[in-house]
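*Asks:* Take this sequence and fold it.
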Amino acid sequence: MSQVEIKSREEIALMREAGRIVADVLDALEQAVVPGITTWELDALAAKMTAERGARPAFKGYLGFPCVLCASINDEVVHGIPSRKRKLLEGDLMKLDFGVSYRGWFGDSARTVPVGKVSPEARSLVETTRESLQKGIQAMKPGNRLGDIGHAVQRHVEARGFSVVRDFTGHGIGRKLHEHPHVPNYGQAGAGMKLRAGMVLAVEPMVNAGTSDIEILDDDWTAVTADRKLSAHFEHTILITDGGPEVLTRGR
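*Replies:* The predicted structure follows:
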C-alpha cells in the first residue's frame, strides 16, 4: 500500500489558502446559478476569479479535461463539460465541482445547487447528500479507519432510499489533485487504513435517486445515471487533526 503523506504545519497553511480560494469561487458560482445562465458563463466566472487570486485551475487540462469547472446537471453525476448552449432551467439540479492549485498545493470541493424551485424529491436528494458528507466528516478522527467514513455516508444515504455511486471515490489531496488513498463512499466500519492527524482527504459522496449504476456519454467525460434519474454531489477537502476534522473548503 502506498504511503499517505502527513502534511506539515507549513504545508497545511498553504492548503488552507487553496481551500479558501475554492470556497470563495464556489460561493460566487452558487450566487450566479439562476435560470437562463449558461454553464459556459459559470466556467468563465470561475476562471476569472481563480486568476485574480493568483491560483491555477486544478481541472483544466487534467487528463485532457477542457474546462475550469465540472458542471453537471440533473442526471449528470460528475465531469459535465461547460457549454455555451447549455442554459440552466427552473427546477434543475446544478452540480458545481471545482478545484485550484495554489503555490503548489491543491484544494477541491463540490456542491449541488437547486435552480429556482425544485421538486420535493430533488430537494430531499440534495439534503441527504449534503448530510451524508457531514456524517463522513464526523468519522474523520485519528484512530478511526477509512471504512468508517464510507460506512457513515452509505448508511445515511441508503436509510433514505437513495443509492451511493461506486464508480467514483474521494481521494487524498495535497501536492497532487489525486493522492493515495481512494476514499469510497461506502464500506465497512472498522475496516481499512487507520486515520492519522495530518492526513488531508477529499470526501465526495455522489448520490443517485435511483440505481447506483452510471454510464459515460460520448464526450468521454460526462457521467450520467444509468436510469437517467437525478444525482447530487457534495465534496470538501478535510484535514484530520487531534482535535477533530477541519474543513479546508468551507464557504463563508
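*Asks:* rest of the way, CA atoms for contacts and neighbours
*Replies:* Noted.
*Asks:* Distance check, the closest residue in space to L230 that isn't next to it in sequence against S83.
*Replies:* Closest residue in space to L230, ignoring its immediate chain neighbours: D75 at 4.4 Å, by CA to CA, 6 or more residues apart in numbering. Separation of D75 from S83 (CA to CA, to the nearest Å): 16 Å.
*Asks:* that older thread, what's the local residue count around the residue nearest to L230?
*Replies:* Residues near D75, counting by other CA atoms under 10 Å, number 22.
*Asks:* residue ranges of the strands in the stretch 151-252 of the chain, please?
*Replies:* 163-164, 170-172, 179-183, 200-203, 206-208, 214-216, 223-225, 231-233, 236-241, 244-247 (DSSP state E, counting those that start in this stretch).
*Asks:* Now the second one, please; I'll put the structures next to each other:
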Amino acid sequence: MVELKTETELAVMREAGRVVATALAACREKAAVGVSLLELDTIAADVLTDFGATSSFQHYHPRFAPTPFPAVICASVNDVIVHGIPSGYQLRDGDLVSIDFGACVDGFHGDAAISFVVGEASPADLALISTTQQALDAGIAAARPGNRLGDVSHAVGVIGRAAGYGIPEGFGGHGVGRRMHEDPSVPNEGRPGRGLPLRPGLVIAIEPMFMAGGKDPFTTDDDGWALRTADRSRAAHIEHTVAVTPDGPRVLTAL
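*Replies:* As a prediction, this is how the structure comes out:
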C-alpha cells in the first residue's frame, strides 16, 4: 500500500535526510588510500550517535538475504554494484566506491547513496559517475504531480542506455517512510506515461545503478548480499530520497 506523507511527516523525514547527508559527506571526506571500509562504517555510526538517530540498514533482513545486514553502510567497491558489506579491505588508488546509508529519526527513514573515486580517477570512471548523477537528476525532475512513476523510471533508464551502460534488472528505487522500503517499487527503466500517478506526499528513493560493461547480468556474492557485475566491469550507484510536492520534487537527503 502506498502511504502519502503529511507536511509534518515530511519535516521529520527531512531531519532523517540531514543525518544521511552528513554521514555520506563524512565518509567521502575520510575515504583515502589505506582507509578501510570498516573505518568508514564507524564514521557513519558515529554520525548516527551524534544525531540520536538509528540505522536503517543494520540488522535489516529482507527475504532475499540469508542473514541480517551487519553494518550501518553498504560499501561497494569497483565491480560491486550495491549491498557490499564493509570489511577490512583498505582502499586503493583508483578504487570506485559507492556508499549507501540510511537513518531513522522519530520513526521515519531517509536513504541515499554516493559514488566517487579514491585517488586518481580514470576518465571512464568519471564518465560513469557523471552519467549516473545525470540520470538521478533527470529522475528527480520527473517526480512531480501530473506525471506517473513510469516517467521517473524512463528518465533514469534512457540516460543509462544512451551511454551504453548496463542496468541490473529487479533492483532500483522504492518508497520510503515509516519503513526504509515501502511501496511503490521504482525501477530504473520504464515506459513514460505509465504506472502509478504521482501525488503530493509520495516519497520515493530514486537510485540509478549503472554497469560500465554495458551488460545487464550480475552475480551475488557468497554472503548473499553484494551484487557484482557478471563481466567484472565497474558500477556506480547514486541515490536521493525525494518527496513529490505541489511545488515539484523536494530532495530530503541533501545537506
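*Asks:* Can you give the structural similarity as a TM-score?
*Replies:* TM-score of the superposed chains, computed with TM-score structural alignment, normalised by the length of structure 1, equals 0.97; 248 aligned residues with a CA RMSD of 0.8 Å.
*Asks:* Now tabulate the strands of the stretch 151-252 of structure 1 in TSV and tack on distance to R53 of structure 1 and mean neighbour count.
*Replies:* Formatted as TSV, the strands of the stretch 151-252 of structure 1 follow (distance: least, CA to CA, whole Å; neighbours: other CA atoms under 10 Å):
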stretch	distance to R53 of structure 1	mean neighbour count
strand 163-164	35	26
strand 170-172	24	21
strand 179-183	24	19
strand 200-203	22	29
strand 206-208	29	30
strand 214-216	33	18
strand 223-225	30	24
strand 231-233	25	31
strand 236-241	19	25
strand 244-247	20	18
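*Asks:* of all these, which lies closest to R145 of structure 1?
*Replies:* Of all the strands of the stretch 151-252 of structure 1, it is strand 179-183 that lies closest to R145 of structure 1, at 10.8 Å by CA to CA.
*Asks:* what about the closest one, how far off from structure 2?
*Replies:* Compared with structure 2 after fitting, strand 179-183 of structure 1 has a mean deviation of 0.3 Å; criterion: mean CA distance after the TM-score superposition for structure 1.
*Asks:* Onto which residues of structure 2 does that strand map?
*Replies:* The aligned range for strand 179-183 of structure 1 in structure 2 is 182-186, by TM-score structural alignment.
*Asks:* if we can go back for a sec, translate the residue nearest to L230 of structure 1 into the numbering of structure 2.
*Replies:* For D75 of structure 1, the residue aligned by TM-score structural alignment is D79.
*Asks:* And the longest helix that structure 1 contains, what does it pack against?
*Replies:* Taking DSSP state H as the criterion, structure 1 has its longest helix at helix 9-32. Contacts defined by 3 or more CA pairs under 8 Å, 6 or more residues apart in numbering; DSSP states H and E place helix 9-32 of structure 1 against helix 39-52, strand 93-102, strand 105-114.
*Asks:* let's go with 10 Å and repeat that
*Replies:* Applying 3 or more CA pairs under 10 Å, 6 or more residues apart in numbering; DSSP states H and E, one finds that helix 9-32 of structure 1 makes contact with helix 39-52, strand 93-102, strand 105-114, strand 236-241, strand 244-247.
*Asks:* What span of structure 2 is the next helix or strand after the longest one aligned with?
*Replies:* Yep, that's helix 39-52 of structure 1 we're talking about. For helix 39-52 of structure 1, the following helix or strand on the C-terminal side (DSSP states H and E) is strand 56-57. Matched against structure 2 by TM-score structural alignment, strand 56-57 of structure 1 falls on residues 54-55.
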